[in-house]
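Colleague: Task: produce atomic coordinates for the following.
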Amino acid sequence: MSTTTTAAPRGGARVHVQKFGTFLSNMVLPNIGAFIAWGLITALFIQSGWITLIGNELFGYVPGLDPGKYDYGFVSALGGWDGEHVGIVGPMITYLLPILIGYTGGRMMYDDNIRGGVVGAIATMGAVTGADVPMFLGAMIMGPLGGWSMKKIDALWDGKIKPGFEMLVNNFSAGIWGMILAIVGFVVAGPFVQAFSDLAESVVDFLVDNSLLPLTSIFVEPAKVLFLNNAINHGVFTPLGTAEAAEQGKSILFLIEANPGPGAGLLLAYMFFGKGLARASAPGALLIQFVGGIHEIYFPYVLMKPKLILAVILGGMTGVATNLVFDSGLQAPAAPGSIIAVWLQAPASSFVGVTLSVILAATVSFLVAAFLLKIDNSDDEGDLSKATTDMEAMKGKRSSVAGALTGAGTAGKEIRSIVFACDAGMGSSAMGASVLRRKIQAAGHGDVTVVNKAISNLTDTFDLVVTHQDLTTRAQQKTPSAIHVSVDNFMGSPRYDEIVEMIDAGGAGGGAAAAAAPEAEIGSDVLAEDSIVLRGTATSRDEAITEAGRLLVAAGAVDPSYVDAMHERETSVSTHMGNLLAIPHGTNEAKGAIRRTAISFVRYPAHVDWNGKPAEFVIGIAGAGNDHLGLLSKIAGIFVDSAQVERLREAQTPGEVLAVLDSVKV
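Modeller: Have a look, this model is predicted:
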């Protein structure tokens, strides 16, 4: 099996664009249901909708309504097309959808805190009322701004409010700041988005008037394969298309990226003219792509033979051109990009054009891909597994549908040796290894070894390597033949469950106990009572690192230069472990400053902001050998157990902290 990576290396313009697009789409995707509801109401009840075309006389008038006011009857009045009645369509796109996006963005920026969502919604309302266009772009600006700024404001007096006044301060601070942002949204964001929308509309009109819109497929289709589809669709086409649909009843922009035709044609070509695994897996992939709407399923087929990008480009151009000729489009986003969703969002007047755009796009894509596959005289059928891996790497995580391409994804590769790797190999990696080791043992895979090492000490002898997401690229250079898994939370990453599933699929079984960290006596000088502080004085991450480091210096465990190395370590990769725990430690090069193994423990009841994440417990680490790993294993066992964390939180003396640690067996 070729090298498999399950996470993307970070860096490069593509990754930054992808992250920005993901940020935008994360505000839209949770609210797609609302977009669909609005689209269905529009498709059914506006004057040119399906039901109103059949005839309002089938539904009649509602008693009490003025027939003169509702010229088109009650059904069309729902769409608000009678000239006086507001209906549902207008208020939903003007108020509901932007405010939902603003609320979601604000909540995202405040660590999923409702306060951020509320302030983001208030700020968005100011932008909504400040212009006459649907304020989706304004919501994507004011919502996150509201959540982020509220988080910063709350941090100013976090832990400083007198008991009993918390609700008063929190409510008035949110209200006052929300008012200010609403005014800013009304005065600044609304007019700005109005001007931007007018410019974007002019650009789209120019492309349409000059029949140039099909050329967008030259950029869109390759970008999709590079996993920028969310950035393109939900970051650009959805807000612009929704604004256009509000004015014209439909938008062609919804079908530039989401048209299932190009991918369907490519997969059909593989069904008839492909080779090996690619040909065998194409029918299942076609069903997932065309009916399920998961377009990512065909990306590996293009990555496997990059010249086939020409097929999907020409297919995409054909689909766009067809919609231009028939003046057809959708009334709301087709999410996911399934033929079913496309038909549901097609207005009656566009149904023929939309259907033909899918059929003709698939036909052109099929013919071009079939020709390219036919003239391919190489015996190499292409490595679909590697192409799937490349696709997952660009996506940044395992694909939920990639198993359909290769049978079982990583199934078939037996995993018996796992290494957690970090810069120094003594802190973060030891904690993560302990947590994963417990999961693997609980799943009955006793012969799978889990160890931790510094990246500089890695050898290409491990089956699977786990690293912090910022260190994956370095680890891949040292262990190119291993499966690589990236995490951003060593204590409770969902990737650990995926690793156990991979081991299950690979056939590893029971046997001797997995390698465990050596035991350390709590009663030794590894963690002395003098090195335990129950109310730390630091108010920032750097101050907390210094406070934990000075305790190690005071204990005679390290030279003062080790504290500087702890700060240096933090600049490369965060030592925040999740679950309110941070474990700052020095770099691998600073081990010469360690006189003996020791650990310090500092508790911050008011929490410390650690790169945007709260830290209540900070454990400084200096590991001369391996004798501190047993204690780290105990600590890992505590911080995955909420009851034990609560005991640490309530401990009144250093002795009680030691008692909690001593109660956990590894």
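Colleague: okay, CA-based contacts and neighbour counts for the rest of this
Modeller: Fine.
Colleague: Can you give me the buried ones in the lengthiest strand in the chain?
Modeller: The residue-count maximum for a strand in the chain (DSSP state E) belongs to strand 598-610. Across strand 598-610, burial judged by 16 or more other Cα atoms under 10 Å covers 598-604, 607-610.
Colleague: Can you tell me which of these is nearest residue 21?
Modeller: residue 610 (25.4 Å; Cα to Cα).
Colleague: Against residue 317, how distant is that closest one?
Modeller: The gap separating residue 610 from residue 317 is 48 Å, by Cα to Cα, to the nearest Å.
Colleague: cool, and residue 468?
Modeller: 41 Å.
Colleague: cool, residue 497 as well?
Modeller: 42 Å.
Colleague: These two - which one has more neighbours?
Modeller: Neighbours per residue (other Cα atoms under 10 Å) separate residue 497 from residue 317, with residue 317 holding more: 25 against 14.
Colleague: How about the contacts made by the more buried one?
Modeller: Residues in contact with residue 317 (Cα atoms under 8 Å, 6 or more residues apart in numbering) are 214-218, 361.
Colleague: any chance of those residues in a markdown table, plus distance to residue 107?
Modeller: Shown next, in a markdown table, are the contacts of residue 317 (distance: Cα to Cα, whole Å):
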| residue | distance to residue 107 |
| --- | --- |
| 214 | 37 |
| 215 | 37 |
| 216 | 34 |
| 217 | 34 |
| 218 | 36 |
| 361 | 39 |
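Colleague: Out of those, who's the most crowded?
Modeller: That'd be residue 361 among those, by other Cα under 10 Å, with 30 neighbours.
Colleague: structure for this one too, so we can compare:
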Amino acid sequence: MENSATKSSQKTLRVKVQNFGSFLSSMVMPNIGAFIAWGLITAIFLYPKGWFPNEKIASLIGPMKVYLLPMLLSYTGGQLVDDTRGAVTAIIATMGLIIGGGVAANGALDNATPMFIGAMVMGPFAGWCIKKFDNLVDGKIKSGFEMLVNNFSIGIIGMILAILGFYAIAPVMNAITNVLKDGIDWLINRNLIPLMNIIIEPAKVLFLNNAINQGIMTPIGIQQASGAAGKSILFLLEPDPGPGLGILLAYALFGKGEAKASAPSAIIIHFLGGIHEIYFPYILMKPILILATIAGGVTGTLTFSLLHVGLQAPPSPGSIISIFMMSTKSPANYIGIVIGVTLATLVSFLISAVILKRDKSVTQDLTSASAAMNQMKNQGTTNDEISEDAVEPGEYKDVDKIIFACDAGMGSSAMGASLLRDKVKKAGLNLSVTNVAISKLKDEPGLLVVTQNELAERAAEKAPHALRIAVDNFLNSPKYEEIIMNLKLRDQVEPDNSKVQKVEPQVNAEVEDLSTIKPDKIKQVIFIRHDQHVGTSTMARSLLKDKLNAADKKTGVVSVAIQDIDDVDSNLAIVTKTALSNVKSRYSNIQILAVDDLINTNVYDDLVEKLQ
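Modeller: The predicted structure follows:
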């Protein structure tokens, strides 16, 4: 009992940290484009150190750093709490914070302290204040005075918070920022900053990294980059693609089964696309590989530290292309980045290779192994919390919108939404498929939410009434086929949801006498390959192919997975009668021949005679 309570407490703590990190990420991520714009202007036009120095254009750098970026963070934070009213109040309040803590304290813009952390505190606080006021006066405002109260409440509360920020909050935020900055500087000066990777690498796989990266690394990194050095190593700690690249390279060379086959494409997505989530399932297959990413991360960061490498702004996504774009123009910095990423990759690869080569376990498929690892990590939770809900097709009847929800609402969730959107379109379903940050997920009617297993519990909190599906990997999940099948099946469910209608496709046949088959249209005969019956479909394909060859018939015969069939009437699928309903629910145009046994049947001779 005590053990169960401890696990529940650990799970709750993890979710709380995820929520905190996700909230910080939701403030930073929508504004990353502005940070990149500032970084590019600095890199290109900084006078006199930029690629193409321009004193007039460089005059944008100071105001953007001191005013634009903190106010964007604050605006987004206020909006997260109370939409537009919270956002406007946050902007007013943050102006007092910026002037009091940055410009007024240091005089000129060049010397002003950018109030990034302060803005990330003031924004949500201002949104909370105006929201509390709105709740207090809700239903108590006389008719005709609504606009007056709404406008003056923002003005008065914003003014009070701006003054409070100027005199009270700004000095506190300055002190906190300086303490954090001094602590980071202390680690950097003693070459201890690589120790951060001992925390960061496991946190990435468990979706706990945003509280560190967005809450501390990015704000302090921008402050460092705006100083004399013009760059910060903090922007490289999490985005470094080396540790993940080493894992994927090892799988490509020494892995087994699906993991080995899919690793090369995952390398491209990870290294060039910057979607680091792609390698998480490979670690979850064999958790000891986290040691390889830690060693690789420490090696890379130590190299960056010794070679004084840094970036001018946060790269997003963590692609090698983004990293190069955010580098200073110094050739030594580019060389240092290449050396650091290469060494991180090499160390991670060597350790991963040793682990995988010593692995004597039976070949596992990537998805099922990932699910098993997630279950091990989430002991004490229910199966519904670690895998998709077990639902009947009828429960899909109200779904009119599909949302992919991930920690930041970008990267892998966008790719997952794109994959499923394509499948929805091909299936002829008229449904919206989008992606959002899980912190912005709302409990809407007709909603199907797709999340990763680690975020399933938070999705249940945000959208308790939605139909929820949890997958191991947004980019490679067989659950998408099940979603499509269930969405198609719902159209065959009667209004009372009591039974499934027997809807007969126009061109489908399901009798062994071949009376409704249209042999003149058939160009290919398909046997459906099932995970538990691969041998049966292979033997049946070989049997029919031999009969066709003996009759000198040119019709093709293949064995494929059920989701890979082209839905055209030139395909004839031969299935067992027990599998008939599954195939019919997925396809409406292919011709279907149902038999009692794929091997022991007399229908093949008649079929061969009819085929062209």
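Colleague: Quick check: TM-score for this pair?
Modeller: Once superposed, the chains reach a TM-score of 0.62 (TM-score structural alignment, normalised by the length of the second structure), with 420 aligned residues with a Cα RMSD of 3.8 Å.
Colleague: thinking again about what came up before, name the member of the buried residues of strand 598-610 of the first structure with the shortest distance to residue 119 of the first structure.
Modeller: residue 609 (20.9 Å).
Colleague: wait, isn't the closest one in contact with residue 544?
Modeller: No. Judged on Cα atoms under 8 Å, residue 609 of the first structure makes no contact with residue 544 at a distance of 9.8 Å.
Colleague: what's the neighbour count on residue 36 of the first structure?
Modeller: 19.
Colleague: same deal with residue 55 of the second structure?
Modeller: A count of nearby residues for residue 55 of the second structure, using other Cα under 10 Å, gives 12.
Colleague: again, but for residue 6 of the second structure
Modeller: Neighbours around residue 6 of the second structure, by other Cα under 10 Å: 12.
Colleague: try the one 5 residues further on
Modeller: As a burial measure, the neighbour count of residue 11 of the second structure was computed by other Cα under 10 Å and equals 18.
Colleague: list the contacts for it?
Modeller: residue 378.
Colleague: Now do the strands in the second structure.
Modeller: According to DSSP E, the strands that the second structure contains are 401-406, 432-437, 447-452, 467-471, 524-529, 556-561, 571-576, 591-595.
Colleague: Now distance to residue 161 of the second structure and mean neighbour count too, for the ones you listed, in JSON lines please.
Modeller: What follows is the strands of the second structure, written out as JSON lines (distance: least, Cα to Cα, whole Å; neighbours: other Cα atoms under 10 Å):
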{"stretch": "strand 401-406", "distance to residue 161 of the second structure": "33", "mean neighbour count": "24"}
{"stretch": "strand 432-437", "distance to residue 161 of the second structure": "29", "mean neighbour count": "20"}
{"stretch": "strand 447-452", "distance to residue 161 of the second structure": "38", "mean neighbour count": "25"}
{"stretch": "strand 467-471", "distance to residue 161 of the second structure": "40", "mean neighbour count": "24"}
{"stretch": "strand 524-529", "distance to residue 161 of the second structure": "66", "mean neighbour count": "22"}
{"stretch": "strand 556-561", "distance to residue 161 of the second structure": "62", "mean neighbour count": "17"}
{"stretch": "strand 571-576", "distance to residue 161 of the second structure": "69", "mean neighbour count": "22"}
{"stretch": "strand 591-595", "distance to residue 161 of the second structure": "70", "mean neighbour count": "24"}
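Colleague: The ones you listed: which one's closest to residue 313 of the second structure?
Modeller: strand 432-437 (22.3 Å).
Colleague: Walking through the stretch 501-650 of the first structure, point out its strands one by one.
Modeller: Here the stretch 501-650 of the first structure has its strands, by DSSP state E, counting those that start in this stretch, at 532-533, 576-578, 581-582, 598-610, 613-622.
Colleague: matching residues in the second structure for the first one?
Modeller: Aligning strand 532-533 of the first structure against the second structure (TM-score structural alignment) gives no matching residues.
Colleague: what's in contact with that strand?
Modeller: 600-603, 654.
Colleague: contacting residues for the closest residue to residue 132 of the first structure other than its chain neighbours?
Modeller: Excluding its sequence neighbours, the residue lying closest to residue 132 of the first structure (Cα to Cα, 6 or more residues apart in numbering) is residue 194, at 7.2 Å. By Cα under 8 Å, 6+ apart, the contact list for residue 194 of the first structure reads 131-133.
Colleague: post-alignment, the longest helix seen in the first structure versus the second structure, mean distance?
Modeller: Assignment by DSSP state H gives helix 351-374 as the longest helix of the first structure. Mean deviation of helix 351-374 of the first structure from its aligned counterpart in the second structure after superposition (mean Cα distance after the TM-score superposition for the first structure): 1.5 Å.
Colleague: tell me which residues in that helix are buried?
Modeller: Buried residues in helix 351-374 of the first structure (16+ other Cα under 10 Å): 351, 353-370, 372-373.
Colleague: surely residue 421 of the first structure meets residue 464?
Modeller: No. With contact defined as Cα under 8 Å, residue 421 of the first structure does not reach residue 464; the gap is 10.6 Å.
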